[in-house]
Structure formats: C-alpha cells, structure tokens
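# with the input below, show me the fold.
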Amino acid sequence: MIVVGPFLNGSFYQPSAFLIKGIPGLEALHHWISIPFCALYIIALSGNCMILFLIKKTPSLHEPMYYFLSMLAVTDLGLVLCTLPTTLGIFWFNVRRIGFDACLTQMYFIHILSFIESSVLLAMAFDRFIAISHPLRHPSILTRTTVTKIGVAILLRAVVSLLPLPFLLKRLTYCGKTELSHSFCFHPDIMKLACADIKVNVLYGMIILLSTVGMDFIFIVLSYILIFKTVIRLATKEECLKALNTCVSHICAVLVFFIPMIGLSMIHRFGKNAPPLLNTLVAYTYLIIPPALNPIIYSIKSSQIREALLRALQRKSESDW
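Below is the predicted model:
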C-alpha cells in the first residue's frame, strides 16, 4: 500500500515533495547572494549562446573542434536551465518545495548533462590528439558524419546508463526527513533520505560513475600523454609551443569540470563530517562555474573565436550606422 503521509509501521512511503535549501547559515543574505549567481547565469547563458551563434554563422569554424565545442555549449546551457529555476527560486522567493517526481526529473537531467559534458571533453581530447599526431589525416578521420555519430553515441550512452536511477529511487521507502542538501536534486542526496536498504543505489551509482566519467577522465589523461610524446618529437620549440597552445583551452575546461565533480563525489561518499557550507559551495562550483567559464576560456584562447566575434561586432556596428 502506498501511503502519502507520515511513515507508519514500515509501510511504503514516498513524500509528495522534498525541501531544498540555499546556502546554510546565510539564509538572511540570500537576496544579496543571488546577485553573483544571477551574474554567473547571465554570463553562462549569453556566452554559450554567443559560441553557438558564432559557430553557426562562421564557415571557417565548421570544423570538428568547433562542432564539439558547440556540443559543449549546448550541454552547458542545459545544465544552467536545469538548476536556474530552483536556485533563484529559493534565493528570491524562498520557494523550498519541489515535487517528488519533479525532483527525480531534475536529478536525471542534471546527471545526464554532466555525463554528456564529460564525454564531449573526451571527444575534444581525441580531436586534439588526431590534429597534432596525424594532421594530414585529421579531416578524413573526423568527418562531419563521424562527428555526428560520436554526438549521438554520447547522448545514447548517458540516457541509457542513467535511465534506471529514477526507478531505483522510486522503489525506496522514505522517512519523515525530506530536506535535501542543495538547491537542486542530486542522486546521492536523495537516496540518503531513504529508510530502506540503498546498497543497490550506491553500487549502481558507483559502477556507472566509474565506467563513464571515470573512464572518460582516464582516456583524456592518456590522450594528453600521447599528445605530449608527439609534441616532444617536434623539431623546434616554436612548433612545440604552437601545438600545445591549441590544447590550453581544452585543458582548462577539463580542470574546471573534473576538479569540482571529483570533489563533490568525494564529499558525498566519504565526507560525512564535512561542513555543510563546503558541500554546498563545491556543488555550486560544479554546476554553475564550468558553464560560465567555458565560453570565456575559449573566447580568450581561440583566435578563430575572437576573430569571428570581432567580425560579428563590426557588422553589427556598421548596420547600426
């Protein structure tokens, strides 16, 4: 029997809603704290839309590297749109309730988009390896069709591997406590509220994380080991620096994404005594900082993106006149 109410006598219980929270201990300052969050969201939305616009409108950017960058921009936009309503809702209006099914849906898409971002970063590392190690074969290896197939494979892997998560959570019985640790829904956070045995959830979550994001990170590291071996064999120092310079923006994007993600995973699994504020700040860093920084990183480090942006601004100013 399903009871929507207090937990009684071991009966199956699912709460109608969960309670989300903002930044613990700083609730009175939420309106002020919302200002930098709004700025980050605006930067992320406008920056990633700008990247997509420039890639679409600039024929010289119709290359594998920039196709993968457009995938990264779409993924970052998805992450921003997943967390923005609940985060700003609690900062602006103190809206703390999120429906049970809505929470599972948000959680599912947050994890899917995170896994997609990890896979896209791996694809970008592969692109850099081919471009540096086999420059003459690069156009024939990474054709537009191949890039499309890689994109579809990335999407399917994330969707299929994470499909069981909501169902594994729906089968659990929950206790009276319904308060989550963040202003968004996260799988480890939800399952800790259950009264039932969560070994299956823990095991499945760990297997999926290691076999997807974990493997992606290992292959990214291996790609750069091979890239550095190739670069070392180049004749001149200038050639070495030129080859490595094409990887700087990608390396920054990898570090910005994986460092907070690994930190958040470690806190949820091993940091039982970690301060709640640390947990919250790492979670926000993981979900908000990469979408905001990636467009800036690529705009600064990619001369082609900068040139396309300057041409677009120039055309805009000429049309205004």
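
# use CA for all of it now, contacts and neighbours both
Will do.

# which residues of the stretch 201-321 of the chain fall in strands?
With DSSP state E, counting those that start in this stretch as the definition, the stretch 201-321 of the chain shows no strands.

# just checking, what packs against the helix or strand hosting residue 156?
Per DSSP states H and E, residue 156 falls inside helix 144-162. Packing partners of helix 144-162 (3 or more CA pairs under 8 Å, 6 or more residues apart in numbering; DSSP states H and E): helix 64-93, helix 100-133.

# OK, contacts around the most centrally placed residue in the chain?
Centroid-nearest residue in the chain: residue 114, 3.7 Å away (criterion: CA atoms, centre = their mean). When contacts are counted by CA atoms under 8 Å, 6 or more residues apart in numbering, residue 114 is found next to 75, 79.

# same question for residue 276.
Applying CA under 8 Å, 6+ apart, the residues contacting residue 276 are 24, 181.

# what separation do you get for residue 34 and residue 284?
Separation of residue 34 from residue 284 (CA to CA, to the nearest Å): 12 Å.

# what comes up buried for stretch 58-66?
For stretch 58-66, a neighbour-count test (16 or more other CA atoms under 10 Å) marks 61, 63, 64, 65, 66 as buried.

# distance to residue 118 for the residues you listed - can I get that in a markdown table?
Shown next, in a markdown table, are the buried residues of stretch 58-66 (distance: CA to CA, whole Å):
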| residue | distance to residue 118 |
| --- | --- |
| 61 | 22 |
| 63 | 20 |
| 64 | 17 |
| 65 | 15 |
| 66 | 16 |
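
# please provide the structure for the following sequence as well, for comparison with the first:
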Amino acid sequence: MDKNQTEAVTEFVLAGFSQSQSTEAGLFGLFLFFYVCTWLGNVLIMLTVASDSHLNSSPMYFLLGNLSFLDLCYSTVTTPKLLADFLDNAKHISYNQCIVQLFFLHFVGAAEMFLLTVMAYDRYVAICRPLHYMTIMSRGLCCVLIVACWTGGFVHSTVQTILTIRLPFCGPNHVDNFFCDVPPVIKLACSDTFVIELLMVSNSGLISTSSFVVLVSSYATILIRIRSKEGRRKALSTCGSHLMVVTLFFGPCIFIYARPFSSFSVDKMVSVLYNVITPMLNPLIYTLRNKEVKSAMRKLWDRSGLARKKQEM
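The predicted structure is shown next:
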C-alpha cells in the first residue's frame, strides 16, 4: 500500500485567493482594514451600551451588546489566520489547529444564529405587547436566553467536531477555502462520507434554515398584528436593521450548509461575506438609523474628554 495512503495527515494547506504576491499584499491591507473596523465598531457598541444606563436597562440593547461580542469572536476565529496567510506562501495549518478553528467557528456561529432568533422574539414582544414588554423580557430572562444561545452553539459545534474527527485523513490535505470548515475538510477524508454529510447538512442546514424561517415568521406576524399604516411603518423602521442583519448572515449560511457538500466557484467569496464583511457591517446597520444609540455615543464621546481636547488644540 502507498505510504501517502497509510500515514495520517498532520497538517492541511489552505487555499489562497491568488497566486500573486502583490495581489495578496493588497488583500492583506484590505482585510486588515475590515478587521480593524470590525473591532472598532463592535467595541464601540459594547462600550456605549455598558456606559449608558438607559440602553443597559433595555433588553433590546442588552442583546445588541451581546451580538457585538459574538461578532468580534466570530471574526477573530478566521481573520487573524487569513491575514497571516496573505504574507505566507505556504498557508499551512496543523490538524489540531484546524479542528479547533472548525469547533469555534460553529460554536460562535450557531450561538449568533440563536441570538438573532431571540432578538426577533424581543422585537415581537416590544411591538405586539408593549405594556408587558419589560415584565416579559426581564433581565433574568435575557440572561437565561443568552446562556441558552451559547449552550446551543456549544452542543451544535461539539456534534460537528466529533463527526469530523472520527473520519480518517490519510491522503489529500489541500482545503479549498481560507479557513477550516466542515464541508471542505470532510471532502479530504479517506472513507465514504455520504452518511456523515447527510448528518452534518441536517445539523447545520436545519439550524440555519429553521432559524431563518422562525425569524421571517416572527416579523410577518408583527406586520399582520399591526393594522394601521403608521404602526406598520414604525414596525418596519424598528425591525428593518434586524432584517438586514438576518439576511446578510443567514443567506450565505443557508447557501453553504443547507445543500450537499459540492463545491461552487463562489463558495470562497460567500464565506468572506459572512465571516468578514457581516461582522463589520452590523455596528453600522444598527447605529446609522438608531437615534438612541447615536445619542448615547455622543454622550460617551463627550464624557471621554477627547472632544474637549480636540477643541482646545
């Protein structure tokens, strides 16, 4: 038997975006800009919510602060390695590091899906039962729901990881993506993965698709329950940012995970969208049309003393 077919794979090689060093150097600058913007935007939202007593006491903004934290974690799972690989022609990643990246990718990603679903429920209660909103969405319930999101993400990711590490890897080691994910990794296994693929598609695909259906149903119910045009206009204004985030996050995830593990030429670009771009855009989407958040940010800026120093210069 051939040696390459009997030795276990100890490292994988990640696919780059280009074979040209100059192109990769340009992409390094672009993605570094995206990553810095992701950190600045999401940290600013977390600081704003934590420093403003009104926002911090509101279930909506408490959940938004947690979403920003998840966005930071999600982007950090893949982007630092991607940036390093832009400057490294080899683009190697050890087997153990690959599995760890895969685990945290699904851990944080699933937790964010569940949190977005919780945020949809929060908007439903706020719009359809406004008089009981603070009673229903108490801080205790919000904390329980946050823990449930993280727990659900952990269980989902554990299942995905166990199914992956049980496969034998003894031959090809070129992962057709810029990070380790279940679909491109299990294609490299040295055994029949048909059953494993079905289990994983039913797992990841079911979570993303069912969560998306619940979210859309929630907003449809809100619009049906509200009779007046003015009320619907306000509801759309309130939920519009959330719907945009949901579309940007769930659309690519459903495309990647809710189908058989066959490769398409656009898979890599779709992965960039939900791994790098969406975590960067979320702070902008939630703040540009939100007067309360913008007002709290101005107060935070004034309290920081930076505005005063700028005027004195």
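
# mind checking the TM-score on these two?
The TM-score (TM-score structural alignment, normalised by the length of the second structure) is 0.92; 306 aligned residues with a CA RMSD of 1.8 Å.

# looking at the helices and strands packed on helix 144-162 of the first structure, spot the one closest to residue 299 of the first structure.
Within these, the stretch nearest residue 299 of the first structure is helix 64-93; the backing value is 11.4 Å (CA to CA).

# read off where the closest one ends up in the second structure.
The counterpart of helix 64-93 of the first structure in the second structure, using TM-score structural alignment, spans residues 59-88.

# now that stretch, how far from the centre of its chain.
7 Å (CA atoms, centre = their mean, to the nearest Å).

# then stretch 16-30 of the first structure?
When C-alpha coordinates are averaged (CA atoms, centre = their mean), stretch 16-30 of the first structure and its chain have centres 22 Å apart.

# ok, now stretch 166-181 of the first structure?
In terms of CA atoms, centre = their mean, the centre of stretch 166-181 of the first structure is set 24 Å apart from its chain centre.

# flag every buried residue along that stretch.
Neighbour count says stretch 166-181 of the first structure has 166, 169, 172, 173, 174, 175, 178, 179, 180, 181 buried, by 16+ other CA under 10 Å.

# please apply the same query to stretch 277-289 of the first structure.
For stretch 277-289 of the first structure, a neighbour-count test (16+ other CA under 10 Å) marks 279, 280, 282, 283, 284, 285, 286, 287, 288, 289 as buried.

# again, but for stretch 248-264 of the second structure
The neighbour-count check on stretch 248-264 of the second structure (16+ other CA under 10 Å) flags 248, 249, 250, 251, 252, 253, 254, 256, 257, 258, 261 as buried.

# which of the buried residues of stretch 277-289 of the first structure fall in helices?
279, 280, 282, 283, 284, 285, 286, 287, 288, 289 (DSSP state H).

# from residue 36 of the second structure, how far out is the closest residue to residue 24 of the second structure other than its chain neighbours?
Spatial nearest neighbour of residue 24 of the second structure, excluding adjacent residues (CA to CA, 6 or more residues apart in numbering): residue 86 at 5.3 Å. From residue 86 of the second structure across to residue 36 of the second structure, the span is 16 Å (CA to CA).

# more crowded one of these two?
residue 86 (24 against 11; other CA atoms under 10 Å).

# need the contact list for the more buried one.
16, 24, 25, 27, 28.

# got a markdown table for the ones in helices among the buried residues of stretch 277-289 of the first structure, with distance to residue 103 of the first structure too?
Rendered in a markdown table, the data for these read as follows (distance: CA to CA, whole Å):
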| residue | distance to residue 103 of the first structure |
| --- | --- |
| 279 | 19 |
| 280 | 18 |
| 282 | 20 |
| 283 | 16 |
| 284 | 17 |
| 285 | 20 |
| 286 | 19 |
| 287 | 16 |
| 288 | 18 |
| 289 | 22 |
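
# which one of those is nearest residue 210 of the first structure?
So of those, ranked by how close each gets to residue 210 of the first structure (CA to CA), first place is residue 286, at 17.6 Å.

# quick one: map residue 249 of the first structure onto the second structure.
So residue 249 of the first structure corresponds to residue 241, using TM-score structural alignment.

# residue 287 of the second structure versus that match, what's the distance?
In terms of CA to CA, residue 241 of the second structure sits 9 Å off from residue 287 of the second structure.
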